[in-house]
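> When you get a sec, could you give me coordinates for this:
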Amino acid sequence: MKQFIDFIPLLLFFIVYKLDPRVIDVAGHDVTLGGIFSATGVLIASSVVVYGILFITQRKLEKSQWLTLVACLVFGSLTLAFHSETFLKWKAPVVNWLFALAFIGSHFIGDRVLIKRIMGHALQLPDAVWTRLNVAWICFFIFCGAANLFVAFTFQSFWVDFKVFGSLGMTVLFLVGQGIYLSRHLHDSDTSTPKTED
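Below is the predicted model:
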């Protein structure tokens, strides 16, 4: 569920981006709505609201959510300050690759790989399976970052469409694949647990 909460600001960004530019009155000020720069403003504002609500209700944000929020504020602000969408195009690749680095680092720092730290409270799996799952997440984040970067600078006419729906589609497909992989190993784990404890 939390993966899809992260897409709320992105969906709002997409909707505003697709609007034909128009000037609306907001508290006595003329504001242009539609296009990349107003959409970036909406992305920043909605990210602050969504993660603010999560922080208030949960009393905390996960590290991944902090990273996403900070990246949105930094790259979004640079996009608006320099009036250049290039900064925003780098947001998804950088965030994905930072996630990949975190998963890579967990192989060398601490006693558990990152995916086991995240999901270990809910699942009992052999360490070898956790390691393979962690490597899969590393590959996923590296691929997503590269795909976003390639599309953003090669197919500029629909990079926003890919940023929203391509990223969402890749995430859904990966989670489905992870679920299939885990269901097989959970079944094996259930039948073999008594033997491994002897």
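> from here on, contacts and neighbour counts on C-alpha atoms
Will do.
> contacts for stretch 44-60?
Here stretch 44-60 makes contact (CA atoms under 8 Å, 6 or more residues apart in numbering) with 5, 8-9, 12, 61, 65, 69, 72-73, 76.
> Reformat those as a markdown table; add neighbour count.
Putting these into a markdown table (neighbours: other CA atoms under 10 Å) gives the following:
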| residue | neighbour count |
| --- | --- |
| I5 | 13 |
| I8 | 16 |
| P9 | 24 |
| L12 | 17 |
| L61 | 16 |
| Q65 | 19 |
| L69 | 19 |
| C72 | 23 |
| L73 | 20 |
| G76 | 24 |
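> Among the residues you listed, which pair sits farthest apart?
The span of the contacts of stretch 44-60, defined through CA to CA, is set by L12 and L61 at 21.0 Å.
> Select the longest helix from the protein.
Longest helix in the chain, counting residues (DSSP state H): helix 167-196.
> Looks like H83 contacts T40 (just checking).
No. Counting by CA atoms under 8 Å, H83 does not reach T40; the two are 10.5 Å apart.
> this one as well, want them side by side:
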Amino acid sequence: MKLLLDFFPIILFFIAFKFAGIYVATAVAIVATIAQIAWLRYSRGKVEPMQWISLGIIVLFGGATIISQNETFIKWKPTVLYWLMAATLASGQLFFRKNLLKSLMGAQLELPDNAWRVMNWSWIGFFTLMGIINLWVAYNFDTDTWVNFKLFGGLGLMAVFVVGQALYLGRYMKSDESPKQP
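Below is the predicted model:
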């Protein structure tokens, strides 16, 4: 259910684009993101800071797209979000000497500091690369291709990256099974 809620605005954006075009899809994404945040606030009483930032970015870039009737703004939105996440993780590591991934996930994963550092830098690299790829697709292909990439390509690359992370982290996972004694 949480996964569906997380992708709710993207899925509605995709469907609206296929039936009504980029400007209607952009308006739908704005409304869906506002509804998503409202639901999270109502059901959990709390909204994560990154979700508030994402809302601000979709309202800003989506609003600019609708007002100017220029789809370039909405095409920049994923890149800005990816680069903001990369910059946040990098700033935490470089300026504050704090691994923000470890702060967020340390209760769920027990890893050596080196593994946390590798994971943090790999996410920084991934988000940076995703921002570049988004712009490359946005400026080298038509809007329909960009929308398809945004949903299927972006999610596919994320899935491949997460599987790669899981394989890397697997070497640090402790087995719950104790060796059997003869």
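> In helices only, show me the contacts of stretch 44-60 of the first structure.
5, 8-9, 12, 65, 69, 72-73, 76.
> nearest to L175 of the first structure, of those residues?
Out of those, the member with the shortest distance to L175 of the first structure (by CA to CA) is I5, at 14.9 Å.
> how far away is that closest one from T68 of the first structure?
Counting by CA to CA, to the nearest Å, the separation of I5 of the first structure from T68 of the first structure is 12 Å.
> Equivalent analysis for P9 of the first structure, please.
In terms of CA to CA, P9 of the first structure sits 11 Å off from T68 of the first structure.
> quick one, what contacts the residue minimising distance to the centre of the second structure?
For the second structure, Y82 is the residue whose C-alpha lies nearest the centre (CA atoms, centre = their mean; 6.7 Å). Under the criterion of CA under 8 Å, 6+ apart, the neighbours of Y82 of the second structure are 127-128, 130-131.
> Now do the longest helix along the second structure: distance to the chain's middle.
Counting residues, the longest helix in the second structure under DSSP H turns out to be helix 113-140. Relative to its chain's centre, helix 113-140 of the second structure lies at 11 Å (CA atoms, centre = their mean, to the nearest Å).
> Can you name every helix or strand that the helix or strand just after it contacts?
As assigned by DSSP states H and E, the chain's next helix or strand after helix 113-140 of the second structure is helix 143-148. Where contact means 3 or more CA pairs under 8 Å, 6 or more residues apart in numbering; DSSP states H and E, helix 143-148 of the second structure is packed against helix 2-20, helix 113-140.
> run the last query once more with 7 Å
Using 3 or more CA pairs under 7 Å, 6 or more residues apart in numbering; DSSP states H and E as the contact test, no helix or strand touches helix 143-148 of the second structure.
> next one: it to chain centre, how far?
Mean-position distance between helix 143-148 of the second structure and its chain equals 18 Å (CA atoms, centre = their mean).
> can you check stretch 54-74 of the second structure too?
Stretch 54-74 of the second structure has its C-alpha centroid displaced from the chain centroid by 17 Å (CA atoms, centre = their mean).
> okay, it sits on what stretch of the first structure?
Mapping stretch 54-74 of the second structure onto the first structure (TM-score structural alignment) gives residues 68-88.
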